[in-house]
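Asker: Task: produce atomic coordinates for the following.
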Amino acid sequence: MSTGTNRCVLITGTSSGIGLATAIACARAGWTTVATMRDTTKAEALNAAAAAAGVSLDIRALDVTGESVRESIDSVAAEHGRLDAVINNAGAAFLGTVENDDLADIRACVEVNFFGVIQVSQAAMPHLRANGGRLLTISSVGGSVGQPFNEAYCAAKFAVEGFMQSLAPVARTVGVQVGVVEPAAVTSEFVANANVDIPAMVAQAGPYAPALTAYVQRVQSMYEADTGKPQTSDEVAAVVMEVLTAPELPFRTQTSNEARDFVGRSLSDLNGSAVLGETRGWVGQ
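Answerer: Sure thing, here's the model as predicted:
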């Protein structure tokens, strides 16, 4: 990958959270930063952050599930003369369980969290190959550990990590390095953007109501300052920048000690009993 100051990175899902913080961090580091989001009318927070940081961004509309992804990425490479890195960050939270979920909602979750990543990556590969670039995807500890009431979301993240781990050695033969970043709890708008009415969901959960109540109480406690250990989006973005600019891109990077411990337990848990022993406690068992 080029080490010059003209390096160009495209980031998806930059209207808030990790995507916003990463766009600012990349621009501060001297990258030409193309910050994309599905709806650019939601760019106020990003514009304000860029102004506060004294950096310039190329903000563009990009729906990762839309039909114009390839055209949009081609235009970025053409206008900036290169594309050195792509950071797949766009995603959507989804809370529910299979008996109660609408199949269309499950499909929509997988569409944005998995197929959106694949569509952007597919369009970007020719440009990354031309520049010895890097393809980095913001996954989650949910890409290594299945979590209660997150079946569809974790399924999509597991799929992303399996896809990227399979792609990594093949991409390396043409000069492209591939990696995933796994945050744990983050104090961002991601969960809020799931648009879940928790009381209504519990009321409609039927036999799953006690388990869902226990799970929600656990999640809420994680985000309380005196009991939880969530990272900020800026802290995650700092880790993203470290791996993006490292001499060798590691395939899998956790962003905190909590994330490393959590993922490590899963990766070493050959029969699944350790993980399920833990996650059963999340639902009151």
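
Asker: Only C-alpha atoms from now on, for both contacts and neighbour counts.
Answerer: Will do.

Asker: Give the closest residue to residue 68 in space, chain neighbours not counted.
Answerer: residue 62 (8.0 Å; Cα to Cα, 6 or more residues apart in numbering).

Asker: Do a quick rundown of the helices in the chain.
Answerer: For the chain, the helices defined by DSSP state H cover 17-28, 44-53, 69-80, 103-110, 116-131, 151-172, 198-203, 209-222, 233-245, 257-267, 273-282.

Asker: can you pull the contacts of the most centrally placed residue in the chain?
Answerer: Residue closest to the average C-alpha location in the chain (Cα atoms, centre = their mean): residue 138, at 3.2 Å. With contact set as Cα atoms under 8 Å, 6 or more residues apart in numbering, residue 138 has these partners: 87, 88, 89, 180, 181, 182, 183.

Asker: Also this sequence, please, to line up against the first:
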Amino acid sequence: MSSSNTVLITGTSSGIGLATAVASAKAGWQTIATMRDVGRAGALLDAANEAGVAGLIRVEALDVTDPGSISACVQQVVADYGRLDAVINNAGAGYVGTIEQTGLEPVRNVMEVNYFGVVEVTHAAMPHLRASGGRLITVTSVGGVIGQPFNEAYCAAKFAVEGFMESLAPVAATVGVHVTVVEPGAVASEFVASQQIDIAGLLAAAGPYAPALKSYIERTQGAFRNAQTSEGAAASIIEALTAEEPPFRVQTSSWARGFSSTKLADLDGSAVQMVTASWVAQPVH
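Answerer: Coordinates of the predicted model:
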């Protein structure tokens, strides 16, 4: 048992999830750091030890594509700590390709992790977040605001998550739960490396799309050479976790804000939330 606020984070074996787990523990939160394969926890545990917060981080198995795994993990956390104060949906999967050549299977796979996984975790956590007046934070992407070439599956899933959370936010607020989406731009993390993209193979198989794909890859490689750190992105997540009144929408860098502003005038989501919250407000008698 712990008197600390308790946060469950998905996808913590590397990158933003790892950095967020360490940062939340440094902020004094009892951190349940989850990942599909707990055998990959070494980097997280090393970072926690180095930061002096190993005692506040507990690693648990959670596969966001397995409803039983999600339910078991959430229920165990509540049984052990008596409460769940926040959830950070971070686990994700990317895919590079265009629909004519990829077909539907990769799209379904990416949606399963990036969208349905988030929905399933949210479903399991909401009763406990409602009980604690907690926080639901979801790492989306600037790709959830602006569609990007050869990222049709990834951006579709992130658009779906943003729509789901924007719709949920005013409803969740009526029962005391804050909902926030966090939108990183390019982040120098193992997420990119984990996609195991065979660039030469992609270009060789791209056919009529090869010139466009080559341009996209060259541009993207440049962007990731100047990317934000995982720790920088995690800092924005922790701000949303600890702020008294967190906004609905948070960009993690000045680049992400500038890029998103080409489409969003309502950068922090307050104008949309003001409108939709009025739809579920209790009438004054």
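
Asker: Overlay them and tell me the TM-score.
Answerer: TM-score of the superposed chains, computed with TM-score structural alignment, normalised by the length of the first structure, equals 0.90; 262 aligned residues with a Cα RMSD of 1.3 Å.

Asker: can you count the residues close to the aligned residue in the second structure for residue 40 of the first structure?
Answerer: Under the alignment (TM-score structural alignment), residue 40 of the first structure pairs with residue 38 of the second structure. Residue 38 of the second structure: 15 surrounding residues under other Cα atoms under 10 Å.

Asker: can I assume residue 38 of the second structure is in contact with residue 60?
Answerer: Yes: taking contacts as Cα atoms under 8 Å, residue 38 of the second structure lies within contact range of residue 60: 6.8 Å.

Asker: joint contacts of the two?
Answerer: With Cα under 8 Å, 6+ apart, residue 38 of the second structure and residue 60 have no common neighbours.

Asker: Not counting sequence-adjacent ones, nearest residue to residue 234 of the first structure?
Answerer: residue 21 (5.4 Å).

Asker: can you pull the contacts of that neighbour?
Answerer: 14, 233, 234, 237.

Asker: how near is the equivalent of the second one over in the second structure to residue 175 of the second structure?
Answerer: To tie it back to what came earlier, the one meant is residue 233 of the first structure. Matched to the second structure by TM-score structural alignment, residue 233 of the first structure sits across from residue 230. Using Cα to Cα, to the nearest Å, residue 230 of the second structure is found at 32 Å from residue 175 of the second structure.

Asker: One more: residue 88 of the second structure?
Answerer: Distance from residue 88 of the second structure to residue 175 of the second structure, by Cα to Cα: 19 Å.

Asker: Between these two, which has more neighbouring residues?
Answerer: residue 88 (28 against 15).

Asker: List the residues that contact that one.
Answerer: By Cα under 8 Å, 6+ apart, the residues touching residue 88 of the second structure are 7, 8, 9, 10, 136, 137, 138, 139.

Asker: In strands, which of the residues you listed fall?
Answerer: Judged by DSSP state E, the subset of those located in strands is 7, 8, 9, 136, 137, 138, 139.

Asker: I'd like these laid out as a markdown table, including distance to residue 193 of the second structure.
Answerer: Converted to a markdown table, those look like this (distance: Cα to Cα, whole Å):
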| residue | distance to residue 193 of the second structure |
| --- | --- |
| 7 | 27 |
| 8 | 25 |
| 9 | 21 |
| 136 | 28 |
| 137 | 24 |
| 138 | 22 |
| 139 | 18 |
